[in-house]
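Trainee: pasting the sequence and the predicted coordinates here, then a few questions.
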Amino acid sequence: MDQRAFRSGESASDPTRGSGDIRIECIWRGPAELGECPIWDERRQRLFWIDSLQCRIWCCDASGRDLHHWQLPEVIGSIGLREDGGFVAGLASGFALVDLASGDEARIERIGDPEPDLADTRLNDGKVDRQGRFWCGSMNRDFAEPNASLYRLEETLSWQKVDSGITVSNGLAFSLDGATLYFSDSRVDRSYRYDLDQQSGALSNRRAFIDTGSYRGRIDGATVDARGNYWGALFEGGAIGCFSPQGDLLHHIGLPVSCPTMCAFGGERMNALYVTSATFSLDHKKLAREPQAGGLFAIHGLNAQGIPEPRFKGEPRGRGN
């Protein structure tokens, strides 16, 4: 398939194209320094996301109203919904369980640091799989060397290193049947598929997934829709790309910001695509050209639908573990 950079609204045998126009709405201006990890909680009908570098978890309703945030004591890379209503998180200091108190401070139970001897890494992108395990990769803080790794956090709150030689972990998502893990090492612009044994959590058969060499941007955060297509934020490419399970570009949606970071489906019908963005890499001239940089966006009219996110099955220590 021709993988040229499609303009917003153009299509390549596009299953996502609806009869109406695609509409992009900035529902929260922020700006976030590093917005990340939007996740729709269908039980509470709320959207949660983080500002990694400002150490905050944010939430709002489907339209961006009823805003609230909670402060954390350190940088946060990712969150996943937890079965008991809280979150599992990848913090700068390691894995943790997070509960959102009634005030503005989050309650944290630290699990452990998988890389205690590496001062130049921290945990970054993370997702819960169909079996209720939390997968989270680390990143080199300076984007300088491939000394980061990918981890699997079990229900028992123990973890296992499953791959290494990574610079910046991103793009984590799972196929609908749970048998494939998608992953991006974004700073070296490599995207992979792995076979995933759902019972053991073992990975095998790593192979190339998306070739982004023929268009702008690199895969940052991602999600999978109800058809099994993979939607990825193209950081520094100013767009969202929709890809088939084989890695073919199906649709390219231009955004009013150059640095989208992650996307997730949500809303009452799970048919809005929420997109976070960042400002940390933009100078004053670029910020002036992008007044909505760092904002949270909702994309409507995609003729695509998401599925509810799985929930982490691990519980705080002292509660049966």
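Mentor: All right, it came through fine.
Trainee: all contacts plus neighbour counts: C-alpha atoms, from now on.
Mentor: OK.
Trainee: which one is I39 nearest to, not counting chain neighbours?
Mentor: Leaving aside its sequence neighbours, I39 sits nearest to F48 (Cα to Cα, 6 or more residues apart in numbering; 5.3 Å).
Trainee: ugh, typo on my part, it should be A233
Mentor: Nearest non-adjacent residue to A233 (Cα to Cα, 6+ apart): I240, at 4.7 Å.
Trainee: that neighbour reaches G254, doesn't it?
Mentor: Yes. Contact criterion Cα atoms under 8 Å: I240 and G254 qualify, at 6.7 Å.
Trainee: okay, these two: which has more neighbours?
Mentor: Taking other Cα atoms under 10 Å, I240 and G254 do not tie; I240 has more neighbours (27 against 19).
Trainee: okay, and the more buried one sits in which element?
Mentor: Per DSSP states H and E, I240 falls inside strand 239-243.
Trainee: for that strand, what is the distance to the chain centroid?
Mentor: Distance of strand 239-243 from its chain centroid, counting by Cα atoms, centre = their mean, to the nearest Å, is 14 Å.
Trainee: A further structure is provided below for comparison with the first:
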Amino acid sequence: MNISTWQAELSVDSRCELGEGPQWHASSGRLYWCDILGKRLHWHSPATAESGHYLLDQKVSLAAPLDNGGLLLVGEHSLTRFEPDSGTATHFADFEADNPVTRSNDARVDRHGSLWLSSMGKQAEPNAGSLYRLHRGKLEKLRTGLTIPNALCFSPNGAAAYFTDTPTGMVMRWALDDQGWPIDDPVPFADFSNHTGNPDGAVMDSQGCLWLALWGAGQVVRLNAQGQVIGRIDLPTSQPSCPAFAGADLKTLFITTAQEGFTPDQLAQEPDAGALFSVQLDIAGLAEPPLRLT
């Protein structure tokens, strides 16, 4: 099979310890992403090339745009409404607040404007994580016994969700009903258990193909509807964590990276680890709806 290849370029030298959760906020023209371990929320405006960050009081893994303005921060022990203009944060709901072992991890808004979000052990404790759906303000648990839940994304028609428990190397496909709730059990979609690198964050494009970060491999791969690799982006750093489409035409793929666990020698070999990278594509992303809380 012919595999298309691209080379990612440095976009913002954010030097995150654990960059994660890139999310395009179309109404403000900003891409937001998090340094989970550094407790920072970063932003970048592709149109103006401006960028900056906010300091946070907890580990946050996603800033989801809300349909009535502002952001919902997915944090290690709470969900918080955040107003970027003023920096005001307002508690919305607890999130595993009674469990000191876990923090939030991957999250993404589905086709119905609901938020899927996951937890994991702060030391990646086996089976400590869970998967939830926040639907119209009510948080419901979908799955438990996960270690590092990742790769949350959704088919263009909303009929399927995708996710992985990273240590398994297996990306799963989960059929959804017309309200976006899971049907039956998830089934295997793509197997990376014998591949260099582990499946991490993912996003869907407008053609129904899934772009998957391979942590440890320095790659983001594009998978077709059959789970076959049909494209590859190479990065100059080994720990890409999650991709997201952004920009007015949704043809720029941004990729967060990390330097988590690096020794000084590794940092010297990968000086851009933790930065935000980008690739210009002739493939458009899939516009994601803002989060509805009511």
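Mentor: In hand now; what should we look at? Everything numeric here is computed off the predicted structure, so don't read it as measured data.
Trainee: overlay them and tell me the TM-score.
Mentor: Once the chains are laid over each other, their TM-score by TM-score structural alignment, normalised by the length of structure 2 reads 0.94; 294 aligned residues with a Cα RMSD of 1.8 Å.
Trainee: that older thread, which residue of structure 2 sits opposite the residue nearest to I39 of structure 1 in the alignment?
Mentor: In structure 2, F48 of structure 1 lines up with Y32, judged by TM-score structural alignment.
Trainee: distance-wise, check the spatially closest residue to G29 of structure 2 that is not a sequence neighbour relative to Q259 of structure 2.
Mentor: Nearest residue to G29 of structure 2, sequence neighbours excluded (Cα to Cα, 6+ apart): S45, at 6.0 Å. As defined by Cα to Cα, to the nearest Å, S45 of structure 2 lies at a distance of 23 Å from Q259 of structure 2.
Trainee: before we move on, what about M1 of structure 2?
Mentor: Distance of M1 of structure 2 to Q259 of structure 2, given as Cα to Cα: 33 Å.
Trainee: cool, and K59 of structure 2?
Mentor: To Q259 of structure 2, K59 of structure 2 is 16 Å away according to Cα to Cα.
Trainee: please apply the same query to H135 of structure 2.
Mentor: On the measure of Cα to Cα, H135 of structure 2 and Q259 of structure 2 end up 34 Å apart.
Trainee: now S130 of structure 2
Mentor: According to Cα to Cα, S130 of structure 2 and Q259 of structure 2 sit 25 Å apart.
Trainee: quick one, which of S45 and Q259 of structure 2 is more surrounded?
Mentor: Per other Cα under 10 Å, whichever of S45 of structure 2 and Q259 has more neighbours is Q259, with 23 against 18.
Trainee: tell me the contacts of the counterpart of that one in structure 1?
Mentor: Using TM-score structural alignment, the partner of Q259 of structure 2 in structure 1 is T279. Applying Cα atoms under 8 Å, 6 or more residues apart in numbering to T279 of structure 1 gives the contacts P31, A32, E33, L34, C259, L287, A293, G294.
Trainee: test my guess that the second one contacts D51.
Mentor: So the one you mean is A32 of structure 1. Yes. Counting by Cα under 8 Å, A32 of structure 1 does reach D51; the two are 5.7 Å apart.
Trainee: which parts of structure 1 are helices?
Mentor: Residue ranges of the helices in structure 1, as given by DSSP state H, are 284-289.
Trainee: okay, which residue is most central for it?
Mentor: For structure 1, the residue sitting closest to the mean C-alpha position, by Cα atoms, centre = their mean, is G221 at 3.7 Å.
Trainee: quick check: closest non-adjacent residue to that one.
Mentor: Closest residue in space to G221 of structure 1, ignoring its immediate chain neighbours: M262 at 3.9 Å, by Cα to Cα, 6+ apart.
Trainee: ok, the alignment partner in structure 2 of that neighbour - contacts?
Mentor: Here M262 of structure 1 is matched to C242 in structure 2, going by TM-score structural alignment. Listed by Cα under 8 Å, 6+ apart, the contact partners of C242 of structure 2 are 20-22, 151, 200-203, 212-213, 255-257.
Trainee: quick one: T212 of structure 1 from G237 of structure 1, how far?
Mentor: Computed with Cα to Cα, the distance linking T212 of structure 1 and G237 of structure 1 is 10 Å.
Trainee: residues that sit against both of the two, list them.
Mentor: With Cα under 8 Å, 6+ apart, T212 of structure 1 and G237 have common neighbours R218.
Trainee: my read is that R110 of structure 1 contacts L97, right?
Mentor: Yes. R110 of structure 1 is within contact range of L97, at 6.4 Å (criterion: Cα under 8 Å).
Trainee: more crowded one of those two?
Mentor: Each of R110 of structure 1 and L97 has its neighbours counted (other Cα under 10 Å); L97 has more, 23 against 17.
Trainee: mind listing what the residue in structure 2 that the more buried one lines up against touches?
Mentor: Counting by TM-score structural alignment, L97 of structure 1 corresponds to R81 in structure 2. Contact analysis of R81 of structure 2 by Cα under 8 Å, 6+ apart lists G70, L71, L72, L73, A89, T90, H91, F92.
Trainee: tabulate these (a markdown table), appending distance to D178 of structure 2.
Mentor: Shown next, in a markdown table, are the contacts of R81 of structure 2 (distance: Cα to Cα, whole Å):
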| residue | distance to D178 of structure 2 |
| --- | --- |
| G70 | 28 |
| L71 | 26 |
| L72 | 25 |
| L73 | 27 |
| A89 | 33 |
| T90 | 32 |
| H91 | 31 |
| F92 | 27 |
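Trainee: list the ones among those that fall in strands.
Mentor: Among these, DSSP state E puts L71, L72, L73, A89, T90, H91, F92 in strands.
Trainee: pull out the buried members of the residues you listed.
Mentor: Neighbour-count burial (16 or more other Cα atoms under 10 Å) applied to the ones in strands among the contacts of R81 of structure 2 gives L71, L72, L73, A89.
Trainee: mind checking how far the second one is from G180 of structure 2?
Mentor: Same thing as L72 of structure 2. 20 Å.
Trainee: again with the third one
Mentor: The span separating L73 of structure 2 from G180 of structure 2 equals 22 Å under the rule Cα to Cα.
Trainee: fine, thanks again, bye for now.
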